[in-house]
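Visitor: next comes the sequence, and after it the predicted model I'd like to discuss.
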Amino acid sequence: MLIANERATRSAYPSELQSVMSVANAEESRDWISAWDSLNPSPTPLYELNGLAHSLGIGKLYLKDESVRSDLGSFKALGAPIALARLILRLWPDHNLDPKLLFKGGYRSLLEAFTVISATDGNHGKGLAAAAQTMGCHCVIVLHANVSEEREQAIARFGARVMRVQGNYDASVEEAARLAKANDWHVVSDTSYDGYEEVPRDVMQGYGTVAAEIVEASGSDQTVPFTHVFLQGGVGGLAAGILSYFWECYGERRPTVVIVEPVQADCLFQSALRGIASKATGSVDSVMAGLACGEASPLAWRFLVSGADYFMTITDDDAVAAMRLLAIGNAVDLPVVSGESGAAGLAGLIELLSHAAQAATVGLGPDARVLLINTEGATAPAAYQALVGQSEAQVLARQRNRVRLSQST
C-alpha cells in the first residue's frame, strides 16, 4: 500500500531542523567514531546494480551495503555508540573528556559504576553493548518476547545483561524506562518519547555517516546523484538521519524519499495519514525484526513529516523475496548478503514497479536513479539461511569469487 505525503515540502533545509541535526554535527560524530576499533576503517561499499536496474526498467540502482560496517553487521554500529559517547560527555562536563579516547577505552576507571539500558529488537542493543564494553561501563538490554534466542546470544556476547519481557517492542521500551528510573541507570534508546529527545537525536545523528559516505562516493555535494531514496521505517530514526543530511546538502533539489515498513508494523504510514507520530495498526510481529516497531518516534517524525514524500507497506514475503534476489545476484551484479530488514527497500521498489500507476505516481521509470540502503547483513545467521536457502558464508564466497574474476580480466 502506498500513500503520498501531502505535507512534504521542496525547500531549503529548515533552520529549526538544522538546529537539531546538521551535517556539521554528523561529521563531528563521524570523526569521533572513526577511533573505534570495532568499525572497519574504510567506507562501506556503494554498489551499482546495473543488471537488476535493467531488469526492473529503471536507469540506475545503487545499494549502500551496511552489512560490512563492522562485525556487528548493521548500520546500528553508528548510532548507539555515538549516543553513548555524547551522553557520557554531558554527564562529566568538567572532566574534559576526549571523545576519541573514550572510544579507545581510555576512561574505564571513571565509568566502572555507570550503567546504561535500552530496549531493542537486536541490532541497536548489540551496538550499545559493544560500545559499553569498549568504554568500560555496564549495559542492560531489554528484549521483548518476539526477539529470537539467536539475537539474544549475539548481544550477550558483548557482556550485556539481557532481560526479557512479554509483549512487543513498545512493552520493552516501557520496561527499560521503568528499570532505569528504579536503579538510577541511563536509557540509551533509538526512539524518543515525552521528555526524552537528546539521546535519540544523537543516535540519528550517528547515522549521518552513511549519508556522508554516499555523498563523497558520488563525487560532489552539489550534483544530486539520485532521483529516489528508499529508506526503512522502524521508529523513523534511520530515515530521519539520512534524509536530513541529503536535505541539507541538496536543499529543494533533494531526492524523492520513500519510506518502507512492514504492513503489520505501519506506525509511520499511520503517522502520514494523521499528520502526527502515531501507533501501528497491526500485530507488529514481522520477520523484519528491526522494523517491527509499534509507535513512531516523535522526534524522527519532525523530519519525516515534511521531508519524506511517500510511505508504503510491504509483506514479510516481499522482504524474503528481495533477500533471495540479492543473494543470488546475476550475470552483472555481485551477490549481496542482506538481512530481513536490510532488503526492505528493494522489496518496496519491486512492489511499486509491479504497479504501473503507482510507479508513475512516484516517478519511477527509465530515467530514475534509485538509492537503497542495505541496513543489515545476516545478523541472525540461522534465520538467514532458513529464509534464503543458503548460508551467509556461501553467498560471500560467491561474491569474493566474482570479485576475483573481475580483477583478473
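Guide: Yep, that arrived.
Visitor: C-alpha from now on. contacts and neighbour counts both.
Guide: Fine.
Visitor: contacting residues for the residue minimising distance to the centre of the chain?
Guide: Of all residues in the chain, the one closest to the mean position by Cα atoms, centre = their mean is Leu238, 4.3 Å from it. Residues near Leu238 by Cα atoms under 8 Å, 6 or more residues apart in numbering: 204, 207, 231-232.
Visitor: next, work out how far apart it and Ala356 are.
Guide: 28 Å (Cα to Cα, to the nearest Å).
Visitor: got it, and Gly159?
Guide: 50 Å.
Visitor: between these two, who's got more neighbours?
Guide: Gly159 (16 against 11; other Cα atoms under 10 Å).
Visitor: surely Gln399 is in contact with Val332?
Guide: No. With contacts counted by Cα atoms under 8 Å, Gln399 stays clear of Val332, the gap being 11.7 Å.
Visitor: with neighbour numbers in mind, choose between the two.
Guide: Gln399 (19 against 12).
Visitor: now name the helix or strand holding the more buried one.
Guide: helix 392-408 (DSSP states H and E).
Visitor: just Arg201 next, same as before
Guide: Using DSSP H and E, Arg201 falls in helix 198-206.
Visitor: now tell me what touches that helix from outside.
Guide: Contacts for helix 198-206 (Cα under 8 Å, 6+ apart): 20-22, 25-26, 29-30, 78-84, 86-87, 188-192, 237-238, 240-241, 299.
Visitor: and the end-to-end length of stretch 160-175?
Guide: 16 Å.
Visitor: buried residues in that stretch?
Guide: 160, 162, 164-165, 168-173, 175 (16 or more other Cα atoms under 10 Å).
Visitor: I'd like these as JSON lines, with distance to Ser220 and secondary structure appended.
Guide: Shown next, in JSON lines, are these (distance: Cα to Cα, whole Å; DSSP: H, G, I helix; E, B strand; the rest coil):
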{"residue": "Ala160", "distance to Ser220": "41", "secondary structure": "coil"}
{"residue": "Val162", "distance to Ser220": "44", "secondary structure": "strand"}
{"residue": "Arg164", "distance to Ser220": "46", "secondary structure": "strand"}
{"residue": "Val165", "distance to Ser220": "47", "secondary structure": "coil"}
{"residue": "Asn168", "distance to Ser220": "42", "secondary structure": "coil"}
{"residue": "Tyr169", "distance to Ser220": "39", "secondary structure": "helix"}
{"residue": "Asp170", "distance to Ser220": "40", "secondary structure": "helix"}
{"residue": "Ala171", "distance to Ser220": "44", "secondary structure": "helix"}
{"residue": "Ser172", "distance to Ser220": "42", "secondary structure": "helix"}
{"residue": "Val173", "distance to Ser220": "40", "secondary structure": "helix"}
{"residue": "Glu175", "distance to Ser220": "45", "secondary structure": "helix"}
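Visitor: presented hereafter is structure B, for comparison with structure A:
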Amino acid sequence: MSVFSLKVDIADNRNFNGEISPLFTRAEAKKARGFHKKIAGYQPTPLCDLKALAALFGVRKILVKDESQRFELNAFKMLGGAYAIGRLLCEKYGLDIDAVSLEQLKSRMTEKMTFATTTDGNHGRGVAWAAKQLGQNAVIYMPKGSAQERVDHILNLGAECIVTDMNYDDTVRLTMKTAQERGWEVVQDTAWEGYTKIPTWIMQGYATLADEAVEQMQQMGIDRPTHVFLQAGVGAMAAGVLGYLVDVYGAKNLHSVVVEPELADCVYRSGVKGELVNVGGDMATIMAGLACGEPNPLGWPLLRNCTTQFISCQDSVAALGMRVLGNPLGNDPRIVSGESGAVGLGVLAAAHYHPQREQMMRKLGLDGDSVVLLISTEGDTDVKHYREVVWEGKHPANV
C-alpha cells in the first residue's frame, strides 16, 4: 500500500458544550424543504453508499451526498439563495412561505427588483438562477482570480457578473456599498451588524440537504451517522447542516469535523482560539468556494458549541479526494466532485495513506463501526481545473 503524508492539522474543540441553536433546527429545515419541494424539477440529490471504499478504509459506511445533481446547477448553493429570496418576498408582500411557491411569488411581484451578492461561483449562480425564475435582475460580484467558466455560468443565467481586483471579503464590502447606493437587495451568505435576517434564511435553506440525507439514511436502515465532515468557507453551510443534525441526533452523539483549506482557515483558527478570528490576504487555494477569511458570526456560536474537531489542510488533500471520488473502487458509484466538494473525502484518504495511519484514525475517532457522512457540495464547476487535477495529476499527493 502507498504511504504518504499530507498536511492535515486537527484541533480538538476545547469549547464544545453541545448547545444547539434555535435558528438552525429540524423544524426550520422542514419549512425550507417544503418550499424547495414546490420548485419545478425538485428531487433529493443522491446519497451514495461507497461500500468498497469503506471496506478499504476500515470503516462501516462512507455515505456521500452528491450535490452536483441539484437542479442541474452542479452545486447545492441555490438551496440557500432561492429560499432567502422566497422569504424576503413573502415578507415584502405579506405572504406565508408555507403556502406559496416560487412561481406564485413571481405572479405577485409588482415592481422590478435587482438581487446582488458576492460569490466564489456557486452561491452567485444560485442567486442568478432564482432571479431568472422570478423574471428579475441579478448583479453578481466575484473576487479576483475567479475562473472564467464560473463567470460564464452566471452570465448564461442572464445576470450581470463583475470580477473585482479584491479578495472575497473586500468584494463583499464593495457589493454592500454599491447595493445601498443603487437600492438593490443584497442576498449574502455571511452576516454583520444590521444584516442577519437574509443570511439566516440562506443557512436554513441549506439544511434541506441534511433533511434529505437523514431521510435517505433511514431508508437504508441506518439509525444515524457516527461522523460528519463539513467543509467551511464562512461556515454558513457547515452551521446550517450541523445545526439540523445535532437537533436530530444530539451533539454528543455525533463526531463532527469542520474542514478548511490552510490558506483560508478562519473557522479553524477561531476554533483553536475560542473566538472569531479573521484571515486576510489573497487566500489562493484551489478550494475557491472555501476561500473566505471572515467567519459568519451567525453560524459561529453553533460551530463553537457543537463541532468536535476543526481541520486545516493543504490543497493536495482536496485534489486527492477529487481523484478518489472520480475513480471508484469495485461497484461504488463514480462521483464528480469539485475542489471544495471533495475535501472531506480527501481527509479520510489522507488519514488512510498516512505513515501514522492508526494514530490518525484514532485521532478522528474512526474504526470499523464508523458511519461517515460527507457532503460533496459541488461537481466540476471549473471543468478545466477539474481535468488538470484528475487527468493530469495537478497537486499530487506524493510530493
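Guide: Yep, that arrived. Because the structure is predicted, anything quoted here is derived from the model rather than measured.
Visitor: between the contacts of Leu238 of the first structure, which sits nearest Trp92 of the first structure?
Guide: Met204 (22.1 Å; Cα to Cα).
Visitor: need the strands for the first structure, in chain order.
Guide: With DSSP state E as the criterion, the first structure has strands at 2-4, 46-48, 60-65, 115-120, 138-143, 161-164, 186-187, 228-232, 256-262, 310-314, 369-374.
Visitor: any chance of the contacts of Leu238 of the first structure in JSON lines, plus distance to Gly73 of the first structure?
Guide: Below are the contacts of Leu238 of the first structure laid out as JSON lines (distance: Cα to Cα, whole Å):
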{"residue": "Met204", "distance to Gly73 of the first structure": "18"}
{"residue": "Tyr207", "distance to Gly73 of the first structure": "14"}
{"residue": "Leu231", "distance to Gly73 of the first structure": "18"}
{"residue": "Gln232", "distance to Gly73 of the first structure": "16"}
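Visitor: of those, closest to Val142 of the first structure?
Guide: So of the contacts of Leu238 of the first structure, ranked by how close each gets to Val142 of the first structure (Cα to Cα), first place is Met204, at 20.4 Å.
Visitor: please report how far the closest one lies from Ala319 of the first structure.
Guide: Taking Cα to Cα, one finds Met204 of the first structure at 24 Å from Ala319 of the first structure.
Visitor: where's Val203 of the first structure relative to Tyr193 of the first structure, distance?
Guide: Separation of Val203 of the first structure from Tyr193 of the first structure (Cα to Cα) stands at 14 Å.
Visitor: counting neighbours, go ahead and name the busier of these two.
Guide: Val203 (30 against 14).
Visitor: name all residues that make contact with the nearest residue to the more buried one once chain neighbours are set aside.
Guide: Leaving aside its chain neighbours, Val203 of the first structure sits nearest to Gly79 (4.1 Å; criterion: Cα to Cα, 6 or more residues apart in numbering). For Gly79 of the first structure, the contacting residues are 124, 127, 190, 202-207, by Cα under 8 Å, 6+ apart.
Visitor: for these, give me TSV that also has distance to Ile214 of the first structure.
Guide: Shown next, in TSV, are these (distance: Cα to Cα, whole Å):
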residue	distance to Ile214 of the first structure
His124	22
Gly127	22
Asp190	22
Asp202	20
Val203	19
Met204	16
Gln205	15
Gly206	14
Tyr207	12
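Visitor: most neighbours out of those, which is it?
Guide: Going by other Cα under 10 Å, Gln205 tops these with 32 neighbours.
Visitor: roughly how far apart are it and Leu396 of the first structure?
Guide: From Gln205 of the first structure over to Leu396 of the first structure (counting by Cα to Cα), the distance is 30 Å.
Visitor: contacting residues for Val257 of the second structure?
Guide: 227-230, 307-311.
Visitor: give me that answer again for 7 Å
Guide: Contact analysis of Val257 of the second structure by Cα atoms under 7 Å, 6 or more residues apart in numbering lists 228-230, 307-310.
Visitor: who wins for neighbours among the residues you listed?
Guide: Thr307 (30 neighbours).
Visitor: re earlier: what's the average distance of the helix holding Arg201 of the first structure to the second structure?
Guide: Aligned to the second structure and superposed, helix 198-206 of the first structure gives a mean residue distance of 0.6 Å (mean Cα distance after the TM-score superposition for the first structure).
Visitor: ok, Ala238 of the second structure - contacts?
Guide: Contacts of Ala238 of the second structure by Cα under 7 Å, 6+ apart are 230-232.
Visitor: of those, which is the nearest to Arg323 of the second structure?
Guide: Gln231 (17.6 Å).
Visitor: skipping adjacent residues, who's closest to that closest one in space?
Guide: Per Cα to Cα, 6+ apart, closest to Gln231 of the second structure is Val259, 4.6 Å.
Visitor: so that neighbour is in contact with Gln309, correct?
Guide: No. Val259 of the second structure sits out of contact with Gln309 when judged by Cα atoms under 7 Å, with a separation of 8.7 Å.
Visitor: how about the helices in the stretch 51-200 of the second structure?
Guide: 51-57, 78-93, 102-108, 122-134, 148-155, 168-182, 197-206 (DSSP state H, counting those that start in this stretch).
Visitor: so what's Lys126 of the first structure closest to, chain neighbours aside?
Guide: Lys126 of the first structure sits nearest to Ile155 (Cα to Cα, 6+ apart), 4.7 Å away.
Visitor: so what's that neighbour up against?
Guide: Contacts of Ile155 of the first structure (Cα under 7 Å, 6+ apart): 125-126, 129.
Visitor: Ser270 of the second structure now?
Guide: Here Ser270 of the second structure is in contact with 276-277 (Cα under 7 Å, 6+ apart).
Visitor: how near is the residue in the second structure sticking out farthest from the centre to Val151 of the second structure?
Guide: Within the second structure, the residue lying farthest from the chain centre (Cα atoms, centre = their mean) is Thr110, at 33.4 Å. Here Thr110 of the second structure is placed at a distance of 30 Å from Val151 of the second structure (Cα to Cα).
Visitor: count the residues that sit near Leu89 of the second structure.
Guide: Neighbour count for Leu89 of the second structure, taken as other Cα under 10 Å: 19.
Visitor: Gln69 of the second structure contacts Pro44, correct?
Guide: No. Gln69 of the second structure lies out of contact with Pro44 (Cα under 7 Å); the separation is 8.8 Å.
Visitor: who touches both of those two?
Guide: Counting by Cα under 7 Å, 6+ apart, nothing touches both Gln69 of the second structure and Pro44.
Visitor: nearest to Ala217 of the first structure among the contacts of Ile155 of the first structure?
Guide: Looking across the contacts of Ile155 of the first structure and measuring by Cα to Cα, the closest to Ala217 of the first structure is Lys126, at 27.9 Å.
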